[in-house]
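Student: predicted model and sequence follow; I will ask about them next.
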Amino acid sequence: MIEPALALPGLLVLVIAVSLGVVLRRDLTRFEVDYGALGVAAGAMLALILWRAGPLGALEALAIATLPGLVAEALRRYRPGRMGAGDPWLFAALGLAAGPDYMLVTLIAACLFGSVVALVWSRLRGRRLFGSMVPAALALVPAMALAITLRLVDGAGGLPAGMHALAVPLDPGDAFGLLFAAGAFLFGLWLGPRRPARPGARRGGFHPTPKGEKP
C-alpha cells in the first residue's frame, strides 16, 4: 500500500506532467499557449512546493516567478513579434517551478535547451538561426521538468551540497517587496502603450506566425 506522504507528491507530479504535455502539444501544433492546462500545472507546482517547503517556500517561489514573467512581458510589449502573448506565462511558470533555490541552474538549462531548439527548428524549416518563430514551450517545459526533478531529489537528500550555493538568497521581507514591486511594474506596463493587435489573432497565447510560415 502506498503511503499518503508519497501518494500526494506522486499525484501532483503526474498532474504536472500531463498538463505540461498538453501545453507542449498545443504550442507545437498551433503556436498557442493553453492557459487552462498551464494554470493546472502551476497550481499543482504550487501545491507540491507547499508540501515540500511550506508556505514560506511557496511565497518565495511566487515572488521569483514574477521576475522572468515580467521581463518576458516587457520584451513582448516593446519588441513586437519576438514572442507570443502566452509566453510570459510560460516564463512565470518556469520561475515558479524553480523558486530561489534552483533558479540559476534552471535558467542556464532553459538557455541551453532554447539554443538547441532554435538551431534544430531553424534547420528543419530551412531558415537561418533564430530566423523562425520557435514554440517557447519546447525549451521551457523541459526546464520546468528539470526544476521539479531537482526539488524532488533535494527533498530526498540526493543533491550535492554545492548545489545549494547557487540558490538566490531571499527572505520573507524580500519576497513581499518583490511581489509589491512586480505589481507596480505590471500596472505600469498596463498603463503603457500597447502594440496593435495582429489581424486575425486569436486569444489563448497566440504567436504571430511569420509570413509564409505555417505553425
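Tutor: Arrived safely.

Student: drop to CA atoms for contacts and neighbour counts, all remaining ones
Tutor: Fine.

Student: right, and the helix or strand after the longest helix along the chain?
Tutor: What stands out as the longest helix in the chain, according to DSSP state H, is helix 35-78. Next in sequence after helix 35-78, counting helices and strands by DSSP states H and E, comes helix 87-124.

Student: buried set for that following helix?
Tutor: Of all the residues in helix 87-124, those buried under the rule 16 or more other Cα atoms under 10 Å are 87-107, 109-110, 113-114, 117-119, 121-122.

Student: tell me what it is packed against?
Tutor: helix 35-78, helix 137-155 (3 or more Cα pairs under 8 Å, 6 or more residues apart in numbering; DSSP states H and E).

Student: and the angle for the shortest one with helix 35-78?
Tutor: What that stands for is helix 137-155. Between helix 137-155 and helix 35-78, the angle comes out at 120 degrees (axes from the mean of the first three to the mean of the last three Cα atoms, to 10 degrees).

Student: list of residues touching helix 137-155?
Tutor: 17, 20, 23-24, 27-28, 45, 52, 90-91, 93-94, 97-98, 102, 106-107, 109-111, 113-114, 117, 159 (Cα atoms under 8 Å, 6 or more residues apart in numbering).

Student: could you tell me how far W89 is located from D154?
Tutor: Computed as Cα to Cα, to the nearest Å, the W89 to D154 distance reads 26 Å.

Student: also this one, for the comparison:
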Amino acid sequence: MTEGLWVTLEGGDGSGKTTQARLLEQWLGDQGRTVLRTREPGGSEVGILIRDIVLHHRGEVAPRAEALLYAADRAHHVATVVRPALARGEVVIQDRYLDSSVAYQGAGRVLEAEEVRGLSLWATEGALPQLTVLLDLDPAAARLRLDAADKPFDRLEAEKEEFHSRVREAFLALAAAEPERFLVIDATLAPEQIAETIRVRVAELL
C-alpha cells in the first residue's frame, strides 16, 4: 500500500500517547526522516469539525451516529492526509485509528465490534498501519493522571470506570488477535523506557 511507514498509538485516555508520539517524532527527525504527526478525530479540516461534535457536543449523540461520525472522519483523513504522506515516503505517527472505534464504540458503547471494524475498513478501503503501539493502563490509574492534568474532560473521558474497563479489555483482545501488528507496552513504565521499546520496533520496520 505504501512507501512510507505508518505507526498508530492506541490506549485509554491518560495512557501517554501524546508524549510517546512526540518522543518518536523527535527520534525519527534525528535520523533524518520526514515525519507527519496526526490524530483521529481531528487530523484534517473536516476532522476538526467532527471532533468538536463527537467529543465536545453537550447533548447526547446516539452510539451508531457516533460510530458513523468517526468513520466519516477516518475516510477523509486517510484519503487526504495519511495516504499522500505515505506515498511521499514519510513516517506517519497517528494518535488513534480504527482500533479506538472498535474499543470505544464497540465495547464501550456496546455495539457489534465486527460491524464497527468493518465500517472503518470500508471507509478507508482496508487501510491498516504497519505498527500499532498499545499503551496499556488500568482505568483507575488513568483517571488519576487525568485528574492531575486539571483540564475539562471530553465526553469519552467523562464516562464511568466500567466503560473504560470494557475499552481496555477490548484493546487487549484486539492486540491478542493481531500480534504481528500490535506492540503492547505497560504504560506505567518510565516514558523513556517506553520510548526505547517503541524505537526498537520502529527501527526494525525501517
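Tutor: Happy to help now that I have it. Keep in mind that what you see is a predicted model, and the values were worked out from it rather than measured.

Student: TM-score of the superposed pair?
Tutor: The TM-score (TM-score structural alignment, normalised by the length of the second structure) is 0.32; 113 aligned residues with a Cα RMSD of 5.9 Å.

Student: any chance of the helices and strands packed on helix 87-124 of the first structure in TSV with distance to L178 of the first structure and mean neighbour count as columns?
Tutor: Formatted as TSV, these follow (distance: least, Cα to Cα, whole Å; neighbours: other Cα atoms under 10 Å):
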stretch	distance to L178 of the first structure	mean neighbour count
helix 35-78	6	20
helix 137-155	21	21
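
Student: could you say what helices and strands the stretch of helix or strand L6 of the first structure belongs to packs with?
Tutor: Per DSSP H and E, L6 of the first structure falls inside helix 4-30. On a contact count with 3+ Cα pairs under 8 Å, 6+ apart, helix 4-30 of the first structure meets helix 35-78, helix 137-155.

Student: orientation of the first one relative to helix 87-124 in degrees?
Tutor: Put plainly, it is helix 35-78 of the first structure. When the same axes, to 10 degrees is applied, the directions of helix 35-78 of the first structure and helix 87-124 differ by 80 degrees.

Student: can you name every helix or strand that helix 35-78 of the first structure contacts?
Tutor: So helix 35-78 of the first structure, by 3+ Cα pairs under 8 Å, 6+ apart, packs with helix 4-30, helix 87-124, helix 172-191.

Student: make CSV from those and add distance to L59 of the first structure to it.
Tutor: Listed next are those as CSV, based on distance: least, Cα to Cα, whole Å:
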stretch, distance to L59 of the first structure
helix 4-30, 19
helix 87-124, 9
helix 172-191, 7
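
Student: which stretch among the ones you listed comes nearest A58 of the first structure?
Tutor: helix 87-124 (8.3 Å; Cα to Cα).

Student: quick one, that closest one and helix 4-30 angle?
Tutor: Using the same axes, to 10 degrees: helix 87-124 of the first structure against helix 4-30 is 60 degrees.

Student: now do the contacts for the residue nearest to E161 of the second structure when sequence neighbours are not counted.
Tutor: The spatial neighbour of E161 of the second structure that comes closest, neighbours along the chain excluded (Cα to Cα, 6 or more residues apart in numbering), is P139 at 6.4 Å. Residues near P139 of the second structure by Cα under 8 Å, 6+ apart: 12, 161, 164-165, 168.

Student: by neighbour count, which of those wins?
Tutor: Within the contacts of P139 of the second structure, most neighbours by other Cα atoms under 10 Å means G12, with 27 neighbours.

Student: measure V116 of the first structure to A110 of the first structure for me?
Tutor: Using Cα to Cα, one obtains 10 Å as the distance from V116 of the first structure to A110 of the first structure.

Student: what does W121 of the first structure give?
Tutor: Applying Cα to Cα to W121 of the first structure and A110 of the first structure gives a distance of 16 Å.

Student: go on, V153 of the first structure?
Tutor: For V153 of the first structure relative to A110 of the first structure (Cα to Cα), the value is 19 Å.

Student: swap in E73 of the first structure?
Tutor: Distance of E73 of the first structure to A110 of the first structure, computed by Cα to Cα: 17 Å.

Student: same check, this time on G54 of the first structure
Tutor: Going from G54 of the first structure to A110 of the first structure by Cα to Cα gives 26 Å.

Student: again with L140 of the first structure
Tutor: Look at L140 of the first structure and A110 of the first structure: by Cα to Cα, they are 6 Å apart.

Student: likewise V13 of the first structure?
Tutor: Note on V13 of the first structure: its distance to A110 of the first structure, by Cα to Cα, is 20 Å.

Student: what about the helices in the second structure?
Tutor: For the second structure, the helices defined by DSSP H cover 17-30, 45-56, 63-77, 83-87, 98-101, 113-123, 139-149, 161-177, 191-205.

Student: could you provide the ones you listed in JSON lines, with additional columns for distance to V7 of the second structure?
Tutor: Formatted as JSON lines, these follow (distance: least, Cα to Cα, whole Å):
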{"stretch": "helix 17-30", "distance to V7 of the second structure": "9"}
{"stretch": "helix 45-56", "distance to V7 of the second structure": "19"}
{"stretch": "helix 63-77", "distance to V7 of the second structure": "15"}
{"stretch": "helix 83-87", "distance to V7 of the second structure": "11"}
{"stretch": "helix 98-101", "distance to V7 of the second structure": "13"}
{"stretch": "helix 113-123", "distance to V7 of the second structure": "17"}
{"stretch": "helix 139-149", "distance to V7 of the second structure": "23"}
{"stretch": "helix 161-177", "distance to V7 of the second structure": "14"}
{"stretch": "helix 191-205", "distance to V7 of the second structure": "8"}
